[in-house]
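**Q** Quick one: sequence and predicted model below, then my questions.
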Amino acid sequence: AGALKNHQRALVLGQRSFGKGSVQMLFDNPDHSALKLTIAQYLTPGDISIQSVGITPTIELSPVLLTDETTYFFGSPNEAHGEALLPEHLVSEKSQASKIQKPLMTLKYLRDYELLKEQRDKPNEIIIDFETRFAQNILVETKSAKLKQLLKASEKVLSEAMVAQEKLIDQKLRSKEIQWSSKVNKVRAKGNAEVKLSPEAGLVQAGESLKVTVTVQNTGKNPLHKVRGITKSENQLFKGHEFLFGHIPPNESRSWTEEIKVNDSFISRQDEVKVVFEAAGNAVIPPLKFKTAIQALPVPHLALRYELNDQETGDGNGLLSPGEEVELQLYYKNLGEGETRELVGQLATLGKGKVPGIFIKRGRVTPEDQQVSKDEEGMIKFLFKIKEAWSEPSISAYLSLVDPKLRESSSDKINFAVYPSKRLKKKKLALFAKATPSHLNLIEGGVSGKQLTLRASPLSSSAVVAYVSQAQSDACIIDGSGTCIWYRVKADTKRYYWVDASDAQTKTQQEIAAIKAEQLSYEMSPPRIKLAPLSLAVDQDRKTIKVKGRVTSRQALLDLMVYVNRRKVFFLPKPAMDNPHGVDFVAEVPLKGGVNHISIYARVNENVTSISSVFVSKPKSEAEKAADKK
């Protein structure tokens, strides 16, 4: 489109494009992080960049959407999107010519909502919409591909379309009791506006809706014409909502209600919203302001445990061997205060550069019960097959359970040992713990004293499924000299678990009962972050805010970090869990004018991280307001 437009070989119709004019490459680092590097830019003919600007159409086709749920009249559905709105977007020196370009003309048209839904439901079918039909009509009127002739041909088509669309828009507004196409005079008119919020005071919980009713009263002696309002806010949720009032005679009023849905995943915050009014002719309506507050939902906290089942699809010995098909059973428990909204489990091979040792046959699973309340449990099943020619001693994969609606998840890299079946020998022994695992003191309400660590697979990096003081083995894996290196332990669930031989004392004359299901625990649990209450008021002028909290974890923490607006302001490496089961922290966080996004990160390792976020606002200084205008 850019090439055809710059060479004046086409008439470009539609809305301004996204503005992606740069090329990036992704480089993987040895520590599993990645570097995204910009290596080139796209240029249209004449060495003109569209980066963060987009291609400006010759004729702008601006859709008007008027439904019970959505109002787009003076704004555009595309205004909330674009490269320029992305944080830290690139700006090209060669984009100045693109910035100053404006459409030669603009045509507003009433978008057919039913047709729009049909396009979304049938993405592979060709469905003729207004824009396509408008382009066809122009092509019928011309025999040339030159811009000059195309523009001339478009005059008649554009004129007819404007008349027809104005009529359709006016009819749609009248169906909503809005008189729009009244005769406009330029005598002075004035009005005032007020707002009513439901729930009252604008306090709304995530997952619910805020109804905003704006009423405009004509307080002058002359009528108001084509009155409209639009919201402005630092919060994208409350930005760009349109209120249409149309013609308002003297001493009369008109109201318009917008219902704003707050997603389940919204974080607690307060915002100021401003409604700016415009009207045809010489009219003045002062803007109005109101405050809103979003209360985040209590969130779930998903703790996991997985077990390997090869009894139905494999050889049934609990030991993974090349060529064997295995079912992975993922058990989960909600330890948080909030209920899950939706759950998706995923088993995936590791990323780029990692040779997978498995073929995943069932890697994405959705539980039947999506709503899991506090302390409730569930289980889903994955299926994979180990490669026939796999010769490495272990395989790895990535396991996750996600609530996409609340954006809460629990995930980790998981590891399994791979042994040939001939390495497994019968060995009936009573096993007793030699020592106390070093991190047991982290587990609140957990076991204590000398404990055996039961793992899902005979590998020291495999997940822990339980801690027990004693267990009964029925077999062991031997090394080249015939010495037992891992003991196999059977549970009454008919599953096998594994104990490192170096951690166990053995006796031959004693028999111990099988491990019971209630002894199994959920050790794959990300850290839990609990923040002390913060004042979120938007009108508090403060340079810093003190963020306090507590992190509890079933595993030692790698580090604890606090970021504000993507800038690290607090770092605590390997925090000591001196306070039983957790660590307390205090961070003095600097604030800038506007909205500050504060995030607390608690990491166990590169794969397990918990994040807790909050938005804190501060009034902008005059210098910051001036910088925004630039």
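**A** That came through fine.

**Q** Please count neighbours and contacts with C-alpha atoms only from this point.
**A** Noted.

**Q** The stretch 151-300 of the chain: helices as residue ranges?
**A** Assigned by DSSP state H, counting those that start in this stretch, the stretch 151-300 of the chain shows no helices.

**Q** Now do the strands in it.
**A** 189-198, 203-205, 209-218, 224-233, 242-248, 253-261, 269-280, 283-284, 288-295 (DSSP state E, counting those that start in this stretch).

**Q** what's in contact with the second one?
**A** Right, strand 203-205. Outside strand 203-205, the residues that touch it by CA atoms under 8 Å, 6 or more residues apart in numbering are L210, V262, T292, A293, I294, Q295, A296, L297.

**Q** need the contact list for H301.
**A** N334, L335, G336, E337, G338, E408, S409, S410, R528.

**Q** so what's the residue nearest the centre of the chain closest to, chain neighbours aside?
**A** Residue closest to the average C-alpha location in the chain (CA atoms, centre = their mean): R407, at 5.9 Å. Counting by CA to CA, 6 or more residues apart in numbering, the nearest residue to R407 once its immediate chain neighbours are dropped is S265, at 6.2 Å.

**Q** Next up, a structure to set beside the first:
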Amino acid sequence: MRSREPYDLTQLTVMNRVILQVKDHYVDPERVSPQRMLLGGLNAVQQTVAPVLVHYEDGGNEVGVTVYGASRNFRVDDVTSPWALSYRWREIFGFLQANLRDEDVELRDIEYAAINGMLRTLDPHSVLLDPETYTEMQMSTRGEFGGLGIVISIRDGQLTIIRPMPETPASRAGLNRMDRIVRIGEESTLNMPLEDAVSRLRGPPGSNVQVWVTREGQGGWSTPRPFTLTRAVIHIESVESRMLEGNIGYISINSFQGNTFEDMTRALAQLHAQGMRGLVLDLRDDPGGLLDQAVRVADAFLDNGIIVTTSSSDPSQRDERSARREGTEPEYPMIVLVNGGSASASEIVAGALKNHDRALVVGQRTFGKGSVQVLYNYDDGSALKLTIAQYLTPGDVSIQGVGIVPDIAIDPMTVDRTDLDLEVDQGYVREADLDQHLTNTSARDGEESAVVMRYYLPVETRERLREARPEDQEENEQEDEFLLRFAREVLVHSTREGAPRRGNRRQMIEDATPVIERLRGQELSTAARELERLGVNWDEGTDQGASPVQVEVTTNAPENRITAGENLELRVRVTNTGSAPLYRLRAQTRSDFALFNHRELVFGRLDPGQTREWSTTLGICTTENERRTCVVPREVPDRADGIRVEFSEAHGHAPPSTEIRTQIRALPRPQFAYQVQVADDVRGNGDGLVQRGETASVYLRVRNTGQGRTYETQANLQSRAGQGVLLHAGRFELESIPPGEERLIHFTFEVLPDFERDSVRLEARVADVSLRELMVERVDVPIAPSGAAPTPRRGRVTLRDGAAVRERPAADSQTLARVEGGAASLPAQAELSGFVRVDLGEGRPGWVASSDVTTDRAASGARVTPLMDHMPPRIDVEGVAGMLTTTADRVPIRAIVRDDLQVRDAYVFVGTRKVFYVSNRDATDPREVRFDTEVPLRPGVNVVIVVARENDEVLSRRTFIVRRDAPDGTLMETPRTGDDWFHLGIEGEEGEE
């Protein structure tokens, strides 16, 4: 747990230890640049803390740091050693600490952010783990913990059991899949974050926990039932096994934990007892884990030779792990399945078995993480994970950045008019795609698989797999069908009587040729038949020479412009204007916008004089009620994109590529102004205060003050109070809210009699999930001592013009509404301490001072106007809004920010780099900020975000995508990495997914 004592940044409590360990142990000292580490850390700090702005020009001698109105320059050119880096951070932290006294920020988090910014300049895997993250990681790698034995997830805001593990407290108690846990002890789970639920369900073995469960369907119950369970040591199953047809064993390793080797040994013994003749070892989506477990797993199948070598900058630290003959498995034929999610320890196993010719590797190229990290624990509970070496597979071959290339590459293909998939799918993000990834001269880049095996995946199956979640084991097993069938048939063929050289990888490839050709022919024939149904001849034909092709690229939108939420199709028409036929003619798109990238178009055989056309959607497709729709997502901001269409042909006679430009207009955005009221009107004494044992309301009045309507809007209430608070009505789906309209949301919660704290902390959220517009309000409800109940009052009361209606019977409580336009009449409910409780409508109570009750006649035009005390700032932007494409290296931004209460500050990001900040602390008008600035652009795509804050919790954003093209107007590609200041701290493509 974090200490609550005041924290002194200038002590560099964690920073100094990190710097020292990087100096002494980092794998590649040449990558350690104190100047780049300083700049990377500063960039991370300005991302984390709003008022901090950092100024630096590439190659400059100084870096400027501004906090509110205070600025100071710090030298960079003399930061040439770890000691100079530490000294400079002490100066900077002292400056930050002295000028951030008014900012609600945890100083320890600033140090953590700075450290992780520094580490990002080294490689993607060196990181400082905060105490909470480190604790969770320790639990997962141990392979066991005290718990109940259930896999849980959040479904529709409810804590849901996905799978009870066999022989655990949960399964013995009779808990089932899809049961809802609505309460843990005396705490509601409605809208509870998953990590919070996990921490509450886990605990010391032998301790008890009570869960309240509902069950839907026949034999279920809607009233929660209590189950008291005794926590036990839960053994995390990292190994799953079963026997496939033909006596082929199957073992899957999910990750390499402390118990993986023992679990695999037991699984092998069970499979041998059933007569296993060959083995499929499945390492797909295995992210790695413990090195010693990977070595022991590989050693089980090898009788000699090096398994893995760890190599660092110090040759004396070279460490070789070798196989031993003792306990080695028999040499039966073996296949290892891998994909782009197989990383680190799983790559060590696959690489060792491949390079020693022990197993055939089948699947997709692996992730390519060949680096070694160790953990250094710190007194504050955090830990440094630092890259200290690189792995080398047998033969001193590095996998860093290139991965393990399978002997037989497997890839699905789907024929779909709107979302074709015939090209080999590069799908996974791999190590080489990460910013600042390590390299190694001994990596074999360019290695290809001996065989590429495509298989046909029906559209329906592909959609089901796309929608399935990782925890949906039953649905995800559908993906295994072809791959397991292929692996099983190869192994059955290899174990037939008379099969030569059992267990030898190279011989297995040669011997499996008949199986491969048969299955490949079947799968390609299926794809060809599906293409033929769409009018495409996929005959490979014979090379009859080149033939010119006329290409026309259009979209279904006028001037290639659409509004977000609409359908956008790319249409490509090709005409063979020559005399020779072309075969298997196809095209693929290239674009910086992920939605527009890697879209396939197919034309097949194109005879002389023939014209063919293919169209593909450039949006996301969903199926509802058997109706399929494809649209560009509603949340996409204003942007302009280039799309390059590249062609290929069976015999190399592809036409040249061509380009088209598109533009998306953002939908008008909603904006949420709101008011929060707490009332003890469900089951309480009605005095306007919340006491233990009462059930109370949270009324959230939301007004759309934006320019556009809402679409899919959800309202949630979450408890942050711990034990003793139960949510009863805490989740709502709202109808669309047009601009200017309001919705009243009525949440309810119960404070149990034994609640120990002095206040209840709640969090209310309203979000348009399709537009990604969100408001969050944290509410602290004080717990009052028992008091006298109000005296009932009937009839109506007339309130004078200007009277304030308050949340509680107190003159200093929040004003909910005000009478305007004359005296107004409202129903009376009760009286207490000089206040009258009135009905504001829809059952919502309010309190009015008795002195504001008048005998005047109510005015016909009088009204009781609700007051929205939280109204996010309104941002009006010029300049950048009209320049979605430019050839300039800077773009102007002129903005006016207004707020009914106050504008605290405003700032601008380009990607993840903050480039402008203005404070409004000393302004003559606290409700308005104006600024005019220019922000830098890198080549290609730039995500420009303007942020304005009313306070720490109430803020607004405007986002623009600006493309910088070459001076001649041609497309410039977006850099993925870079060493200059502009790129520091940026991983991958800004704003893209």
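**A** Structure's in. What do you need? This structure is a prediction, so every number in the text was calculated from the model and none was measured.

**Q** follow-up on the earlier one: now tabulate the strands of the stretch 151-300 of the first structure in TSV and tack on mean neighbour count and distance to E166 of the first structure.
**A** Putting the strands of the stretch 151-300 of the first structure into TSV (neighbours: other CA atoms under 10 Å; distance: least, CA to CA, whole Å) gives the following:
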stretch	mean neighbour count	distance to E166 of the first structure
strand 189-198	18	25
strand 203-205	19	37
strand 209-218	20	24
strand 224-233	22	13
strand 242-248	24	14
strand 253-261	17	21
strand 269-280	20	16
strand 283-284	18	23
strand 288-295	17	30
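
**Q** coming back round to it: over in the second structure, tell me which residue corresponds to the residue nearest to R407 of the first structure.
**A** Aligned counterpart of S265 of the first structure in the second structure: E635 (TM-score structural alignment).

**Q** so who does that match touch?
**A** Per CA under 8 Å, 6+ apart, neighbours of E635 of the second structure: A564, G565, A666, L667, S770, L771, R772.

**Q** can you tell me what part of the first structure the host helix or strand of L85 of the second structure aligns to?
**A** Following DSSP states H and E, one finds L85 of the second structure within helix 82-99. Under the alignment (TM-score structural alignment), helix 82-99 of the second structure falls on nothing in the first structure.

**Q** quick one on the thing from earlier: now render the strands of the stretch 151-300 of the first structure as JSON lines, adding distance to K354 of the first structure.
**A** Formatted as JSON lines, these follow (distance: least, CA to CA, whole Å):
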{"stretch": "strand 189-198", "distance to K354 of the first structure": "53"}
{"stretch": "strand 203-205", "distance to K354 of the first structure": "43"}
{"stretch": "strand 209-218", "distance to K354 of the first structure": "45"}
{"stretch": "strand 224-233", "distance to K354 of the first structure": "45"}
{"stretch": "strand 242-248", "distance to K354 of the first structure": "50"}
{"stretch": "strand 253-261", "distance to K354 of the first structure": "42"}
{"stretch": "strand 269-280", "distance to K354 of the first structure": "41"}
{"stretch": "strand 283-284", "distance to K354 of the first structure": "65"}
{"stretch": "strand 288-295", "distance to K354 of the first structure": "42"}
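
**Q** For F570 of the first structure, find the nearest of the ones you listed.
**A** strand 269-280 (21.6 Å; CA to CA).

**Q** what helices or strands is the closest one leaning on?
**A** With contacts taken as 3 or more CA pairs under 8 Å, 6 or more residues apart in numbering; DSSP states H and E, strand 269-280 of the first structure sits against strand 224-233, strand 288-295, strand 609-618.

**Q** chain center to it: distance?
**A** 27 Å (CA atoms, centre = their mean, to the nearest Å).

**Q** Once you drop chain neighbours, what's closest to T748 of the second structure?
**A** T748 of the second structure sits nearest to S697 (CA to CA, 6+ apart), 4.4 Å away.

**Q** Tell me which residue of the second structure matches up with K274 of the first structure.
**A** Under TM-score structural alignment, K274 of the first structure pairs with R644 in the second structure.

**Q** wait, what's in contact with its match?
**A** T589, R590, S591, S657, T658, E659, I660.

**Q** Now do the same for the fifth one: its match in the first structure.
**A** Mapped onto the first structure by TM-score structural alignment, T658 of the second structure lines up with L288.

**Q** can you check L667 of the second structure too?
**A** Checking with TM-score structural alignment, L667 of the second structure has L297 as its match.

**Q** what number of residues lie near the closest residue to that match other than its chain neighbours?
**A** The shortest distance from L297 of the first structure to any non-neighbouring residue, by CA to CA, 6+ apart, is to A206 (5.8 Å). For A206 of the first structure, the count of nearby residues is 22 (other CA atoms under 10 Å).

**Q** Tell me which residue of the second structure matches up with A206 of the first structure.
**A** Match for A206 of the first structure (TM-score structural alignment): A564.

**Q** what's the spacing between its match and M775 of the second structure?
**A** A564 of the second structure is 22 Å from M775 of the second structure, where distance means CA to CA, to the nearest Å.

**Q** do D839 of the second structure as well
**A** For D839 of the second structure relative to M775 of the second structure (CA to CA), the value is 27 Å.

**Q** Please apply the same query to A359 of the second structure.
**A** Distance from A359 of the second structure to M775 of the second structure, by CA to CA: 54 Å.

**Q** out of the two, which sits in the more crowded spot?
**A** Higher neighbour count among A359 of the second structure and M775: A359, with 28 against 21, using other CA under 10 Å.

**Q** thinking again about what came up before, for the helices and strands packed on strand 269-280 of the first structure, please prepare JSON lines with the additional fields distance to A576 of the first structure.
**A** Listed next are these as JSON lines, based on distance: least, CA to CA, whole Å:
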{"stretch": "strand 224-233", "distance to A576 of the first structure": "42"}
{"stretch": "strand 288-295", "distance to A576 of the first structure": "32"}
{"stretch": "strand 609-618", "distance to A576 of the first structure": "17"}
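
**Q** closest to F382 of the first structure out of the ones you listed?
**A** strand 609-618 (23.5 Å).

**Q** Next, the angle strand 269-280 makes with that closest one.
**A** For strand 609-618 of the first structure against strand 269-280, the angle between stretch directions is 50 degrees (axes from the mean of the first three to the mean of the last three CA atoms, to 10 degrees).

**Q** Could you tell me where strand 609-618 of the first structure falls in the second structure?
**A** By TM-score structural alignment, strand 609-618 of the first structure lines up with residues 955-964 in the second structure.

**Q** Next, the mean deviation of that stretch compared to the first structure.
**A** By mean CA distance after the TM-score superposition for the first structure, the fitted stretch 955-964 of the second structure averages 1.0 Å away from its aligned residues in the first structure.

**Q** what residues does that stretch touch?
**A** So stretch 955-964 of the second structure is contacted by 637-641, 872-875, 880-881, 883-889, 937-949, 972 (CA under 8 Å, 6+ apart).
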